[in-house]
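Novice: Sequence below, structure please.
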Amino acid sequence: MTITLQDVQIILGLPVDGLPITGRVEQDYDALCLTQLGFPFPENNKTGGRIQIRQLSRWFPNLPNNAGDVEVQRYARAYILQLLGGTLFADKSNSLVHITYLQFLEDLEAAGQYNWGSATLADLYRQLCFAADIDGAEIAGPVILLQLWAWDRLPFFAPIMENVLRSDIIPNEDLFPPPPFGHRWRHVLKTTRTSMHVLTKYREMIDMQTLDEVI
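Specialist: Down below sits the predicted model:
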């Protein structure tokens, strides 16, 4: 068993078909930032084409009530960029995001036509390979997908959701589209039945699992 594209689509709600996430890494970062964010690429803040996520938060704190279309789009790009760098394609710094992702956000309507799900899963596989190396001590990438998948498939790992109603997990679909399946883990979680952050205990639980304990 392994994490599949279906898991990515259901757990995170990402599209798993469409245009590939591929392009040039080396670009004119100043021009890219100016045209799509309205700010020059900060010379004192860049690391290999990456920018501090907190820098984006300072540039785009709160959207003004009288914001025009161009400003709204810039705020949207900055927000998506923070999601990409902080969640889907996070590096080990967990504080930097590569500015080259802006090339996929120039047209926000077209951005939804890209295969973000496949790119996310490919990155997770790549990061798992790095982490499985004998010298690997950390892991980056979309580890939230790995965690939620493990909680769904291996319930003896999962914490308990307390006082959760069905209406909290599945909202009124006449008013809102259904959220991704992983959204239900946002509730208060009880972890008294599982040993958290104890590697030896996790290994023991995996070794002792039976077939009927796997979903």
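Novice: rest of the way, CA atoms for contacts and neighbours
Specialist: Noted.
Novice: what residues are up against the closest residue to Gly117 other than its chain neighbours?
Specialist: Closest residue to Gly117 apart from its sequence neighbours, by CA to CA, 6 or more residues apart in numbering: Val16 at 4.6 Å. Applying CA atoms under 8 Å, 6 or more residues apart in numbering, we find Val16 in contact with 5-6, 8-9, 115-118.
Novice: how does it look with 6 Å?
Specialist: Contact analysis of Val16 by CA atoms under 6 Å, 6 or more residues apart in numbering lists 115, 117-118.
Novice: Please check the residues you listed and keep the buried ones.
Specialist: Neighbour counting with 16 or more other CA atoms under 10 Å marks 115, 117-118 as buried within these.
Novice: hang on, the earlier thing: checking my notes, the residue nearest to Gly117 in a helix, right?
Specialist: No: applying DSSP: H, G, I helix; E, B strand; the rest coil, one finds Val16 to be coil, outside a helix.
Novice: still on that earlier bit, just curious, which of the contacts of Val16 is nearest to Ser95?
Specialist: Ser95 lies nearest to Gly117 out of the contacts of Val16, by CA to CA, at 22.0 Å.
Novice: so where does that closest one fall, helix or strand?
Specialist: helix 116-132 (DSSP states H and E).
Novice: buried residues in that helix?
Specialist: Going by neighbour count (16+ other CA under 10 Å), the buried part of helix 116-132 is 116-121, 123-124, 127-128, 130.
Novice: Same question for stretch 8-21.
Specialist: For stretch 8-21, the neighbour count (16+ other CA under 10 Å) marks 8-9, 11-16 as buried.
Novice: Please generate a structure for the following sequence too, so the two can be compared:
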Amino acid sequence: MDVALILGLRVTGEPVVLKQDSPISVLEKEYGATIKKRSIKVASLEKRLESLKKVATEDFVRSFLLFTFGVFLFPNDNGTIDSRYLSLMEDLDRVPQFSWGSAVLEDLFNWFYKFKNDKKLTYMGSCLIFLQLWSYEHIDVARPSSLKCNLVFPRSYKWKNSSCRQREWFTPKFNELQGNQIVWKLEPTPEEAKIDIIKNLLEMQNVALEISSTSQYSTSNKDDMDGSIRDEAFRLDKQLIELDVSETDTIEDSVEVQEDNLELPSTPHYSCTNDTAGHEDCVRTKKLLEEQIAKLNKKIDKMKLKKECVLEDQVVKLNMEIDELRIENTTLKNQILSSNKLFDRMEEIVIEGTTSGTLSNVLILNEAADEYLEDQNRATPFCKSI
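Specialist: The predicted structure follows:
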């Protein structure tokens, strides 16, 4: 509701999804994007707009929308915009049907998460002007005066520019903030409620409330049963997540279990007009849920068993490799000792040799060299394997 009221963007309708594996489109190539670099520089969009002379062609509309995304709605730290947004603009008549407000809010949350967890990050992207206007609407600290404007929607029209202040000024103001200085929830005015974007959102919220109110159990043990089911489902979810499975078959089983687990929230809740009907519906529902929980437990046991088998096989293989390495290590040590003895013997022959014994010494050296070469040949395959 805040995004819709402040920015005037639709928050209902088709979701904005940029598929990672989507093939590059002709439009993207026209704007200079490539398969390896699916982005467009905001500076190039600005030049493109200047060259189009503000003629309202489809090219101008797409370029203007991308430029707006890059500098206002989805700015980032490298001055580019994702070219995959063009896939949502091939049919310009569909553009107003997308939930751009939801996309802006999701992008803002993603930047919050990155900025909080990456201590080296010094730049905050996303639609920060929305965050500023949001603070004006909700918090009476450094709030500028409102403009006298005939436009009632969106609310971003009514605020003047705020005066620049240092952090030192804000800190005590927030420390002394009182409850009456905070607007906890924005409510649309009667005029705003007539705007299609707000009207559709209110209708969707009313439908959600009606569904929630009509899907409650009428029996007294409903809360206890729902609580136990939720606890059991949470326990099973946690157990599935903690299972560290690396084999393909086990991963497939995990996917099946998760798909089965997703059935739990969608289990129908029955409303009834009398205690007997309500009791029978609760019994049927409880039985169905118990069957699904039993199926989940069976899947988990199977996953555990496969995991143990995989680990046992890996341990056996590792032990075999260790034994082979030990044998090869012993062989190498023996070869090194043999080589050292050979060099010592050759040194003695050279030092102690005499003129009369030269021929015999040469023969002995040749024989020693042959032995050394044989040792080297035996060691070569092992050295290569290492």
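Novice: TM-score, when you put one on top of the other?
Specialist: The TM-score (TM-score structural alignment, normalised by the length of the first structure) is 0.74; 182 aligned residues with a CA RMSD of 2.6 Å.
Novice: give me the stretch of the second structure that the helix holding Gly117 of the first structure matches.
Specialist: Under the alignment (TM-score structural alignment), helix 116-132 of the first structure falls on residues 100-116 in the second structure.
Novice: Just the strands from the first structure, written as ranges.
Specialist: Under the criterion DSSP state E, strands of the first structure are mapped to 46-47, 50-52, 96-98, 160-161, 189-190.
Novice: So what does the residue nearest to Gly117 of the first structure match up with in the second structure?
Specialist: That one, Val16 of the first structure, aligns with Val11 by TM-score structural alignment.
Novice: Relative to Leu108 of the second structure, how far out is its match?
Specialist: Val11 of the second structure sits 14 Å away from Leu108 of the second structure when distances are taken as CA to CA, to the nearest Å.
Novice: and the residue mapped onto Thr80 of the second structure from the first structure, what does it touch?
Specialist: Taking TM-score structural alignment, Thr80 of the second structure has Leu96 as its aligned residue in the first structure. Neighbouring residues of Leu96 of the first structure by CA under 6 Å, 6+ apart: 50-53.
Novice: and which of these is nearest to Ser167 of the first structure?
Specialist: Using CA to CA, the contacts of Leu96 of the first structure come closest to Ser167 of the first structure at Ile53, 34.4 Å.
Novice: what's the burial count for the aligned partner of the closest one in the second structure?
Specialist: Using TM-score structural alignment, the equivalent of Ile53 of the first structure in the second structure is Val42. For Val42 of the second structure, the number of neighbouring residues by other CA atoms under 10 Å comes to 21.
Novice: repeat for Pro61 of the first structure
Specialist: Pro61 of the first structure, neighbours per other CA under 10 Å, totals 9.
Novice: Near the closest residue to Ala142 of the second structure other than its chain neighbours, how many other residues are there?
Specialist: Once flanking residues are discounted, Ala142 of the second structure sits nearest to Ser162: 7.3 Å by CA to CA, 6+ apart. Neighbours of Ser162 of the second structure under the rule other CA under 10 Å: 12.
Novice: Met124 of the second structure versus Ser162 of the second structure, what's the distance?
Specialist: 20 Å.
Novice: now do Leu105 of the second structure
Specialist: Counting by CA to CA, the gap from Leu105 of the second structure to Met124 of the second structure is 14 Å.
Novice: Then Thr380 of the second structure?
Specialist: Thr380 of the second structure is 58 Å from Met124 of the second structure, by CA to CA.
Novice: higher neighbour count, these two?
Specialist: Remark: of Thr380 of the second structure and Met124, Met124 carries more neighbours, 15 against 12, as counted by other CA under 10 Å.
Novice: Excluding chain neighbours, what is closest to the match of Ile53 of the first structure?
Specialist: Closest to Val42 of the second structure by CA to CA, 6+ apart is Thr80, at 5.3 Å.
Novice: Check the gap between the one you found and Thr331 of the second structure for me.
Specialist: Look at Thr80 of the second structure and Thr331 of the second structure: by CA to CA, they are 61 Å apart.
Novice: circling back: present the contacts of Val16 of the first structure as TSV; the columns should include distance to Met161 of the first structure.
Specialist: Compiled in TSV, these are given as follows (distance: CA to CA, whole Å):
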residue	distance to Met161 of the first structure
Asn115	32
Gly117	27
Ser118	29
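Novice: Shared with the second structure, which of those residues?
Specialist: Compared against the second structure with both residues aligned by TM-score structural alignment, their matches' CA atoms under 6 Å, those retain 115, 117-118.
Novice: if we take those, which one ends up nearest to Pro40 of the first structure?
Specialist: Of those, the one sitting nearest to Pro40 of the first structure (CA to CA) turns out to be Asn115, at 28.6 Å.
Novice: do you know how far Lys201 of the first structure is from Glu138 of the first structure?
Specialist: Lys201 of the first structure is 19 Å from Glu138 of the first structure, by CA to CA.
Novice: And for Gln103 of the first structure?
Specialist: In terms of CA to CA, Gln103 of the first structure sits 29 Å off from Glu138 of the first structure.
Novice: Also Leu5 of the first structure?
Specialist: 24 Å.
Novice: mind listing the helices for the stretch 151-300 of the second structure?
Specialist: Along the stretch 151-300 of the second structure, counting by DSSP state H, counting those that start in this stretch, helices occupy 167-175, 190-193, 196-214, 222-242, 248-261, 275-352.
Novice: Distance of the closest residue to Ser195 of the first structure other than its chain neighbours relative to Phe157 of the first structure?
Specialist: Excluding its sequence neighbours, the residue lying closest to Ser195 of the first structure (CA to CA, 6+ apart) is Lys201, at 6.7 Å. According to CA to CA, Lys201 of the first structure and Phe157 of the first structure sit 10 Å apart.
Novice: Between the two, tell me which one has more neighbours.
Specialist: The residue with more neighbours, out of Lys201 of the first structure and Phe157, is Phe157; 19 against 13, by other CA under 10 Å.
Novice: Aligned counterpart of that one in the second structure, please.
Specialist: In the second structure, the residue paired with Phe157 of the first structure is Ala142, using TM-score structural alignment.
Novice: ok, Ser145 of the second structure - contacts?
Specialist: Ser145 of the second structure touches nothing, counting by CA under 6 Å, 6+ apart.
Novice: 8 Å instead?
Specialist: Ser145 of the second structure neighbours (CA under 8 Å, 6+ apart): 159-160.
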